[in-house]
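1. Here is my input, please return the structure:
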Amino acid sequence: MKIEFYGAAGCVTGSCHLLKIGEKNILLDCGMYQGKDEKERGNETFNFNPKDIDFIILSHAHIDHSGRIPLLYKQGFKGTVVCTEGTLDLCSVMLADSGHILEFESEWRNRKKTRQGLEPVEPLYTSKIAQLSMYLFQGYPYDQWIELFDGLKIRFRDAGHLLGSAIIEMLVSEDNKQTKLVYTGDLGNKNIPILKDPAIIDYADYIIMETTYGNRFHTELSSELESLAKIIKDTFKRGGNVIIPSFAVGRTQEVLYALNKHVEGDILKGASVFVDSPLAAESTSIFSKYHKYYDEEATKLLDIGDDPLSFKGLTFTRSPEESAKLNKIQSGAIIISASGMCDAGRIKHHLKHNLWRKESSIIFVGYQAEGTLGRKIVEGARKVKIFGEEIAVNAKIFNLHGLSGHADQNGLIEWLESLKAKPDKVLLVHGDTSAQEEFSELLHLKGYSTLITKPGDTFVPGALSPKFSLVRNKITALINSVEDLDVMDKNLLLEQIRDAIKNI
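-> The predicted structure follows:
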C-alpha cells in the first residue's frame, strides 16, 4: 500500500489523495481548489492519468471534495464512485450546479476575450458532463462493510459534518497482513443543528486527518445562537438587512434550523427570511428526505409535527427575477445566499447592495479560504471589488465560528483520543500551514507521531521516513556530546533533540 498526497496537502481545498493497493488505484476524494489554492495550483490537470483510476471513495458532497469528479470523467475516468446514499443525492444537484456556474463564468470571460480578439476558453466541465458522471456513483448506507475488491473493504461512518458525510474505515489486506487506514474527510462540530455528532472509531493503524481548525476554538453554540438573534434585532432597529453568505448545502440548512427556534418565537417574530439559491432549495428537499440522519433534537421536533427546516416567513427564491427583487428591500430582511465564500453566485449581488450600508450586517457562518472575497471582508478590508466596482465596507461584519461545520482543535483532539490506542501515524491534511503546525506540535506533546503532508508526498505504511537515518545520526551525535555540557547547555541540547525527532 502506498498513499500519494495531491489536493488539500499544504492547503485547505482540493482534497485528493491517491491510494495504491496492488494494481488498483483509488482516489480518496477528488475536490476542486478554491480561492488562493485555485490561483496557485489550478484545477485543469491532474498529477495522474484519470484513465488509471479504478475507484473514488468520496467522503462527502462539498465541492472542495467532489468538484473535479466530472472533470476526471471528462478526461477518461470510467471507474466507480463509492459514497453514502446522502452524498450521492446531494452530488446529483451540486455537481450539475457547479457545471452551470463554470459554463456561466466561461461565457462571461469569452465575451471579454472576443472583444480583445483572443481565443475563447471552454469551461472545466459542463452541467451535462456533471450529470453524465453521476452514472458512475454508487450509494451505500452507513456502518455497512463493502468489499470493493480482494484486498480492500471499506465502511462509511457518520462524520457529522454534512448530510451523508463520512469517516471512511479501510481494511487493506496485503502479504497476509491486514492494515486499517482511516480517512476522516471533514469532521463535524459537535452539537451542531440537525446532524449527529461524529462517530467514534475503535482503532486505526494510520489516520489521514483534517486540520481546518487545528489552531482555533469555537464559541459555544448556545452563545452563538444568542449572538445571531441579537445581531438580527439590532440590524432591524438600525433599518438595515442581514446578509448571510452560506454554503447552499449543509450550512444553509443549519442556519434555517437555528433561525427556526427564534423566528417562530417572540425574539424575531415577523422577520422575513429569504433563501436565495436554487441549489439550497433543492438540497433542503434532499435533507427532508433523510430524516434517519437527523440527531435526537431534530427528530423530536419532527415527531411533534414541527419541520425544523420550514417556518412562517421563510421564502425560497429560485428565478433571477425573484433574486433581483430582494435588492430593492431596504430593511427587515434576512437574506441567506451562496456562495459561502462570496466568490460566485447571487451573494455577490446582495453584498453589492448592502455592504456599503452602515445599517446592514453581514454574518459569516463558515470557513473563508485564503484569497476569497469572504476572507478579505472578514479580515477587515475597508473596500472590496465586486463585479469590477469598488464597494466600501460600512456594514457591520460578524463571524460566528460556533456555527461552523468543522470540529475545532478541542473537537479534533477529543475525536482522536477516543480511539482505544494511538495510531502508528497521523497524516495531516486539509489545513493552513499555521493550523497544521500548531496541531502537529500539540499531538507530539500528547505522544502521537505525525506527518504534515505536502503536494506530491508519498507515504508507505510501515516504511521508515527517508529522513530517518540522517536524523538518527544527528541525535546520536548530540547525545554523545552531552557529558561535555553544563546544565544550561544540556537543556538547549534537549530542545535540539526534540526538534530533530519531529522531522522523522
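2. drop to CA atoms for contacts and neighbour counts, all remaining ones
-> OK.
3. Residue 116: neighbour count?
-> Using other C-alpha atoms under 10 Å, residue 116 has 9 other residues around it.
4. Then the one 4 residues further on?
-> The local packing count at residue 120 equals 14, with neighbours defined by other C-alpha under 10 Å.
5. that's a helix at it, yeah?
-> No. Under DSSP: H, G, I helix; E, B strand; the rest coil, residue 120 sits outside any helix and is assigned coil.
6. sec struct for the nearest residue to residue 44 once chain neighbours are set aside, please.
-> The shortest distance from residue 44 to any non-neighbouring residue, by C-alpha to C-alpha, 6 or more residues apart in numbering, is to residue 124 (6.7 Å). Classification of residue 124 by three-state DSSP places it in coil.
7. So residue 124 is in contact with residue 71, correct?
-> Yes. Between residue 124 and residue 71 there is a contact at 6.6 Å, judged by C-alpha atoms under 8 Å.
8. between those two, who's got more neighbours?
-> Shown here are residue 124 and residue 71; by other C-alpha under 10 Å, residue 71 has more neighbours (25 against 17).
9. So that one versus residue 6, what's the distance?
-> 16 Å (C-alpha to C-alpha, to the nearest Å).
10. do the same with residue 17
-> Distance from residue 17 to residue 6, counting by C-alpha to C-alpha: 6 Å.
11. if you count what's nearby, which of the two comes out ahead?
-> Taking neighbours as other C-alpha under 10 Å, residue 17 and residue 6 compare with residue 17 leading, 27 against 23.
12. for the stretch 401-504 of the chain, what spans make up the helices?
-> Along the stretch 401-504 of the chain, counting by DSSP state H, counting those that start in this stretch, helices occupy 409-417, 433-445, 468-480, 487-502.
13. Now show me the structure for the sequence below, then we'll compare the two:
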Amino acid sequence: MGRELTLAFHGAARTVTGSCMEFTLGGARVLVDCGLFQGSRSLEALNREDFAFDPKKIDAVILTHAHIDHSGLLPRLVAQGFEGRIWCTAATADLLRPMLADAGRIQEADTERRNRRRDRAGEEPFEPLYTEADALAAWGQAHAVELNDWFEPAEGFRARLWNAGHILGSASVEIEAGGTRVVCSGDLGPDNKSFHPDPEAPSGIDHLICESTYGDRQREQTTIEARRQLLAAEIRGALARGGNLVIPTFALERTQELLLDIAWLVREKALPSVPVFIDSPLAREATRVFASHAEGLEDIDGTSVFQNPAFRFVESVAESIRLNAVSGAVIMAASGMCEAGRIRHHLMHNLHRRESTVLFVGYQAQGSLGRVILEGAQRVRISGQDVMVRAQIRRIDSYSAHADQTELADWIAARAPVSGTVFLDHGEAGAVEALRKLAAERLPGTNVTTPEIGELYALPPAAPARRLKTGRMDIREALGRDWQNSYADFVTGLKRELARIDDQRQREAAIRAMRKVLDEYTAHRDARRERHRQ
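-> As a prediction, the model looks like this:
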C-alpha cells in the first residue's frame, strides 16, 4: 500500500464546514483545504481538537478558495509546524490575507468576550484558537498559480486548478499521483452567477469528490435581472415598514453581489437612493480585492460600482454602535450564518422591533443562529441575552453561491466516465443522500459513496475505492443541532413559561421539580463513576 494513493476525510463529510482532505502517497502528504468548523458549539469544539495528522509532516496544502470553512484552520496548522506552500489562485492569495487576519481578530475578540461573561465566573479562561499574528504567518505561505497550469506540490504529485465559478479565485483541484487521477470539486457556483463563468473540470477520471451543499434542493431558475427585482421588492417592503433591513451576509462575494445589484437598481431608478451601511471591515477589504481584479470579472463595468455614494463602509466599533439610532436603512454585516462578528450586535437591536426586517441571502447551517431564526424561533439567545423575534424574517435563495441539485448532478455527469468512485461530501446528511440517489441514476454502474469524517480510502486507478478505516462515531453526535441549541431554546422560554403559572407556590414547585431531575442525574453519574473506580 506504500505507493498507493490514499484519501482521508478530516472534515466537511455529512456536514458543510471544516473542509479538509488528506492525500498520501508513500511519505508525501498533501491537504486539500484546511477549514474551520462552524455551526453548533459541539461542532465548533472540533476546531480545538488535535489534528488527525502531524502538521510538520504535511508537504503542501492546495486551497480551493478563501472562505473560512475551507481556509480557517490554516493559521493553526502553521502555528503547529506546517512549513510548506499553500497553493492557490492569485485572487485567493489576495483574499486570504484579510480573510485570515479577520478570523484571527474574531478569535481574539470572542475569547475576550466569553471570558468577561458573568455566567462563566469561576471557570477556566478560554484561549483563542489562534491570533491575528498566526493568521498573517499562514498567509505568508500562500503561493499563487495560474488556472490550468500544472504544478508539483509534493514528491509524486502533480496538480492543476480549474475554475469553480463559486467566488473570486475559487477552483476545483485535479490531482495525479501513483497512476491515479482525482478531481476535487471544491465549492461549485450556480448558473447565472455574477462575476464568474460557469465551472469547468476534466472528464474521464478515476475518482471524483463533489460537494453536496444543495444536493436536496432545486432553486427556481432565475436570471440576474429577475433576482434584482426580487431584491428591490424586499428593500421597498422593508423600508415601507419604517425600520431597518438587516442582511446577514458573507463579507466575501455575497456582499459584493448585493452592492452590484443595489447600484444597478438605483441607477435604473428601480429603487430610491437608500443609505447602505456595510458594517464589516473585512467586506471593505474584500471589496478592494474585487476592484483590483475587476478586469477579469463578468457583469461589471470598471470599479466604480463599489464606490456608489450611498454605500458607507463602517470602520470602527463606535461607528457600528451608532447605527443603533438609524432607521430606514439597509445594514449588511458579517457573518452570514450569524455565528460571529457585528451581525449579532445588529440582530440584538433589531430582532425585537416589529418594524425591522431580517433578510437571509445565504446558506444557514444546522445549529447556526441564522438557521434557528429562519426556522421560526420566537426567542433566541445572543451573547448570553434572550432576544424576542418580532421582526419580519425574509429569504432570497437566488443569491446562493452554490450550485443546486440539478446543477451538481449535471457537473458530476460531465466528468464521466468515472472509473472508480464518486465521493459526495460538504453537505448535511439529507442533502448528501438525495444527491447520491440522483448521481447513481445519472452514472449507472458507478460507485457513489458518502464518506464520514475519519474515514480513510485507498484510491487505485480504474477501480472503486477501498475503505481502509471507518469514521469517527463520536462526531456523528456533533453534526447538526446539539444540546446547546436545545438548551438555548429551553432557557429563552423558561421565564415566560414560569410567569404563566398563576400561583407562586406552583412556580416554586415547578422549579424544585426541574432541580430534582438534575440532582438525580448528578447522583446517578457520581454513583456510576464510583463503581468504575472500584
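14. Once they're superposed, what TM-score comes out?
-> Here the TM-score for the pair of chains, by TM-score structural alignment, normalised by the length of structure 1, is 0.87; 457 aligned residues with a C-alpha RMSD of 2.0 Å.
15. and the longest strand seen in structure 1, what does it pack onto?
-> When structure 1 is parsed with DSSP state E, its longest strand is strand 166-174. On a contact count with 3 or more C-alpha pairs under 8 Å, 6 or more residues apart in numbering; DSSP states H and E, strand 166-174 of structure 1 meets strand 152-158, strand 177-183.
16. Where in structure 2 does the first one fall?
-> Looking back up the chat, that one is strand 152-158 of structure 1. Per the alignment by TM-score structural alignment, strand 152-158 of structure 1 matches residues 157-163 in structure 2.
17. buried ones in the matching stretch?
-> Within stretch 157-163 of structure 2, the residues scored as buried using 16 or more other C-alpha atoms under 10 Å are 157, 159-163.
18. try stretch 122-140 of structure 1
-> Result for stretch 122-140 of structure 1 [16+ other C-alpha under 10 Å]: buried residues 123-127, 129-131, 133-134, 136-137, 140.
19. so what corresponds to residue 414 of structure 2 in structure 1?
-> Checking TM-score structural alignment: residue 414 of structure 2 goes with residue 418.
20. That match - nearest residue in space that isn't next to it in sequence?
-> Leaving aside its sequence neighbours, residue 418 of structure 1 sits nearest to residue 200 (C-alpha to C-alpha, 6+ apart; 6.6 Å).
21. now the one you found, what's its secondary structure?
-> Under three-state DSSP, residue 200 of structure 1 comes out as coil.
22. residue contacts, the residue nearest to residue 44 of structure 1?
-> Taking C-alpha atoms under 8 Å, 6 or more residues apart in numbering, we find residue 124 of structure 1 in contact with 43-44, 71, 99, 102.
23. So which of the residues you listed wins on neighbours?
-> Neighbour-wise, the contacts of residue 124 of structure 1 (other C-alpha under 10 Å) top out at residue 71, 25 neighbours.
24. so what corresponds to it in structure 2?
-> Mapped onto structure 2 by TM-score structural alignment, residue 71 of structure 1 lines up with residue 76.
25. Could you tell me how far the host helix or strand of that match lies from the centre of the chain?
-> Using DSSP states H and E, residue 76 of structure 2 maps to helix 74-79. Put simply, helix 74-79 of structure 2 sits 18 Å off its chain's centre (C-alpha atoms, centre = their mean, to the nearest Å).
26. Just give me the mean distance for it relative to structure 1.
-> Here the mean offset of helix 74-79 of structure 2 against structure 1 after fitting is 0.8 Å, by mean C-alpha distance after the TM-score superposition for structure 1.
27. hang on, the earlier thing: what's next to the match of strand 152-158 of structure 1, contact-wise?
-> With contact meaning C-alpha under 8 Å, 6+ apart, stretch 157-163 of structure 2 is reached by 88-89, 146-153, 169-178, 197-201.
28. make it 7 Å
-> Residues outside stretch 157-163 of structure 2 that contact it (C-alpha atoms under 7 Å, 6 or more residues apart in numbering): 147-152, 170-177, 199-201.
29. show me what contacts the residue nearest the centre of structure 2?
-> Nearest residue to the geometric centre of structure 2 (C-alpha atoms, centre = their mean): residue 69, 4.7 Å. Applying C-alpha under 7 Å, 6+ apart, we find residue 69 of structure 2 in contact with 17-19, 35-37.
30. ok, and these in structure 1?
-> Shared with structure 1 under both residues aligned by TM-score structural alignment, their matches' C-alpha atoms under 7 Å, the contacts from these are 17-19, 35-37.
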